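**Student:** Here is a sequence together with a model predicted from it:
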Amino acid sequence: MTSTITVGLDGSPESRAAAEWAAREAKLRGLLLKLIHVWEPLPEPVAQAPLFGAETHQHWTETTARETAKGLRLRHPGIEVTTEHVAGRPREVLCEAAKAAELLVLGSRGLSGFGGFLVGSVGMAVVAHAERPVVLVRAGEQAADEHEMDPAGIPSAATRYRPVVLGLDIDIDSLDASVIEFAFDAAALRDTGLRVVHGWNLPPYYAYGATADLEWYDQVARRHASALAEALSLWRQKYPSVEVVEESRSGSPAGHLIDASHGASLVVVGRRIRRHPFGVHVGPVTHAVLHHAPAPVAVVAHD
């Protein structure tokens, strides 16, 4: 079966931006692009309405996907684009679609939360329950935004990609290989560097002493930096072409990662899989990055 990058499409500006990003990613990876339009059945009274009945609604959804696919084929020659229309609840349909995809790509309004069929808890629920990588792309994202400035000081798709940023868990010992590999692979595909951001906090009972004893604080900082370097050493060997910059800093992990995202082509974070059917669990750092990072964010689920 051909591997795919699947996009949740609803016709909103953010989902169109997600489709454009996914098309560029499909070309980088040499994968099929699938647009999936979730058609949620209308309530019976609305479905019977003459001006906006079920048939009219279905026709509109099919037209949206068909025209989007046509535009993507024109703007991104060489990629294969398919469309699929599925009736059902968006969260369930998209989580199921993710199982057969290399990546699931969704639109995000960024600071305002999620839009389109991702209004409310649906978008976060997909991120929290899908067990394949999910990429969130903000409305207005363009190809040039992922690249360095040109000599005139303007982002340009003709320049090198900005680095990929990888946010690592506070506990180095609990790192998962799938998150690290995804980030290294993304950087290698883009022929760019990888900026690894590791934020850590002192235990509350040490914090006061640390401010009074800078030598002791430096020892703690060096231990974290050493552990980070050791955790990445095998991946540096596996991806020798990827230039890696390691940043191990005290303070808010989410804050450091959001700051780094402003100069990134892609931000990669992990999410521990919790198979409890209720609740939305993505972790506080991932939650903050999803809502505040200006760059596309890839959430990689792991055990």
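**Tutor:** Received it, and whenever you're ready, just let me know what you need.

**Student:** Please make it C-alpha for all contacts and neighbour counts, starting now.
**Tutor:** Will do.

**Student:** Name the helix or strand for residue 208, please.
**Tutor:** helix 204-212 (DSSP states H and E).

**Student:** Put this next to the previous one:
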Amino acid sequence: MPRTVTVGLDGSPESRAAAEWAAREAGLLGLPLKLVHVREPAPEPVAQVPLLDAGAFRHRGATGAPPARGPERVAREAAEGIRLRHPGLDVTTEQPAGRPSEVLARAAGDAELLVLGSRGLGGLGGFLVGSVGLSVVAHAERPVVLVRAAEQAPDEHEADPAGVPSAGTPFRPVVLGLDIEDPHEELIGFAFAAARRRGTSLRVVHGWNPPASSVHALSTVPGLCQSLALRESARLTEVLRPWRRKFADVEAAEESSYGTVAGHLVDASREASLVVVGRRIRRSPLGAHIGPVAHAVLHHAAAPVAVVPHA
């Protein structure tokens, strides 16, 4: 059974932007698109209150907010619109019941990737990632992409990070955050493949800090900082060498910079179509541990963010 590109849908502008992004991605991958609208039962005491409209509480969207329309109608209208804008794309819908974070994490297991919407922070840029999104990212064992609703429609001649105005709009580069101390094939391969199918370049960003024993020496030993920078750059080149051969058609630029990689990735996201970061898989059902770099990028990046789990 082929995998799908799956979207968590609740009728909000954020989830609609996620669905549009996912539709374009499904077209690039040649996979079906599945829209999942989760119906969340109300807490039992609330459902038993006779003076309240229990139906409004029994069916909540993936963000936990009661939708203005029923889940069947939300999913049907979204699917119809996507079919019109993406002719030939196989689009299906599901309305499972349960807690959104648990249902969506399970849905990710059968998907090539799961796509969720995140609220924009207005003029500050970046994402507002709710508890559902963080929980899904932390527990899904397939890549999860967070997409922000566009604050305004870009010019039709400009690249569009979310893919909303036109499926023919060209893509900006893909940005990969890479830890060369612990590089993972799943993460690097995902980023190179994403750049290839977009027909764009890959920008690999690595951040480094000197060993604790060398911090004081940086200001007293001439040329030490430059020497460390050259060493880190050479290590990054070596890590990427086999991937450049495997994806010879992808132009890859390397950036090895002093400092925390999260800040460099947030800066790079302003000119990116997608930012790719990794997350170590943890089997514990408790907590939403995604790592400091992924957490910072999810909250502050100006482009969609793909979180790729790895062992």
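**Tutor:** Done, it's in. Being a predicted model, the structure only gives us computed values, none of them experimental.

**Student:** Fetch the TM-score of the aligned pair.
**Tutor:** Put the two chains on top of each other and the TM-score (TM-score structural alignment, normalised by the length of structure 1) is 0.89; 292 aligned residues with a Cα RMSD of 2.4 Å.

**Student:** if we can go back for a sec, could you check how far the very next helix or strand once past the helix holding residue 208 of structure 1 is from the centre of its chain?
**Tutor:** Proceeding N to C from helix 204-212 of structure 1, the next assigned helix or strand is helix 214-238, under DSSP H and E. Centroid separation for helix 214-238 of structure 1 versus its chain: 26 Å, with Cα atoms, centre = their mean, to the nearest Å.

**Student:** Report the mean deviation for helix 214-238 of structure 1 after fitting onto structure 2.
**Tutor:** When structure 2 is superposed, helix 214-238 of structure 1 averages 0.9 Å from its matched positions, counting by mean Cα distance after the TM-score superposition for structure 1.

**Student:** List the buried residues for that helix?
**Tutor:** 217, 221, 224, 225, 228, 229, 231, 232, 235 (16 or more other Cα atoms under 10 Å).

**Student:** Does residue 280 of structure 2 touch residue 288 like I think?
**Tutor:** No: the criterion here is Cα atoms under 8 Å, and residue 280 of structure 2 misses it with residue 288 at 11.7 Å.

**Student:** show me where structure 2 has strands.
**Tutor:** Residue ranges of the strands in structure 2, as given by DSSP state E, are 4-8, 33-36, 91-94, 111-120, 127-128, 144-148, 174-177, 202-208, 252-258, 274-280, 305-310.

**Student:** In structure 1, what stretch matches the third one?
**Tutor:** Alignment of strand 91-94 of structure 2 against structure 1: residues 81-84, by TM-score structural alignment.

**Student:** Contacts for that stretch, please.
**Tutor:** Stretch 81-84 of structure 1 is contacted from outside by 32, 33, 34, 35, 36, 37, 65, 66, 69, 72, 73, using Cα atoms under 8 Å, 6 or more residues apart in numbering.

**Student:** Now tabulate those in a markdown table and tack on neighbour count and distance to residue 133 of structure 1.
**Tutor:** Shown next, in a markdown table, are these (neighbours: other Cα atoms under 10 Å; distance: Cα to Cα, whole Å):
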| residue | neighbour count | distance to residue 133 of structure 1 |
| --- | --- | --- |
| 32 | 20 | 16 |
| 33 | 27 | 15 |
| 34 | 26 | 15 |
| 35 | 24 | 16 |
| 36 | 20 | 16 |
| 37 | 24 | 19 |
| 65 | 20 | 23 |
| 66 | 16 | 25 |
| 69 | 20 | 22 |
| 72 | 20 | 22 |
| 73 | 14 | 24 |
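
**Student:** for the aligned partner of residue 199 of structure 2 in structure 1, what are its contacts?
**Tutor:** In structure 1, the residue matched to residue 199 of structure 2 (TM-score structural alignment) is residue 191. Residues near residue 191 of structure 1 by Cα under 8 Å, 6+ apart: 160, 161, 241, 242.

**Student:** Apply the buried test to those and list what passes.
**Tutor:** Neighbour-count burial (16+ other Cα under 10 Å) is assigned, among the contacts of residue 191 of structure 1, to 160, 161, 242.

**Student:** between those residues, which is nearest residue 103 of structure 1?
**Tutor:** When those are ranked by distance to residue 103 of structure 1 (Cα to Cα), residue 161 comes first, at 20.0 Å.

**Student:** For the aligned residue in structure 2 for the closest one, give its distance to residue 9 of structure 2.
**Tutor:** By TM-score structural alignment, residue 161 of structure 1 lines up with residue 171 in structure 2. Per Cα to Cα, to the nearest Å, residue 171 of structure 2 is found 24 Å from residue 9 of structure 2.

**Student:** Apart from its chain neighbours, what residue comes closest to residue 19 of structure 1?
**Tutor:** Once flanking residues are discounted, residue 19 of structure 1 sits nearest to residue 7: 6.0 Å by Cα to Cα, 6 or more residues apart in numbering.

**Student:** quick one: what's aligned to the one you found in structure 2?
**Tutor:** Per TM-score structural alignment, residue 7 of structure 1 is aligned with residue 7.

**Student:** OK, contacts around the aligned residue in structure 1 for residue 308 of structure 2?
**Tutor:** Aligned by TM-score structural alignment, residue 308 of structure 2 pairs with residue 300 of structure 1. By Cα under 8 Å, 6+ apart, the residues touching residue 300 of structure 1 are 131, 132, 133, 134, 178, 179, 182, 268, 269, 270, 271.
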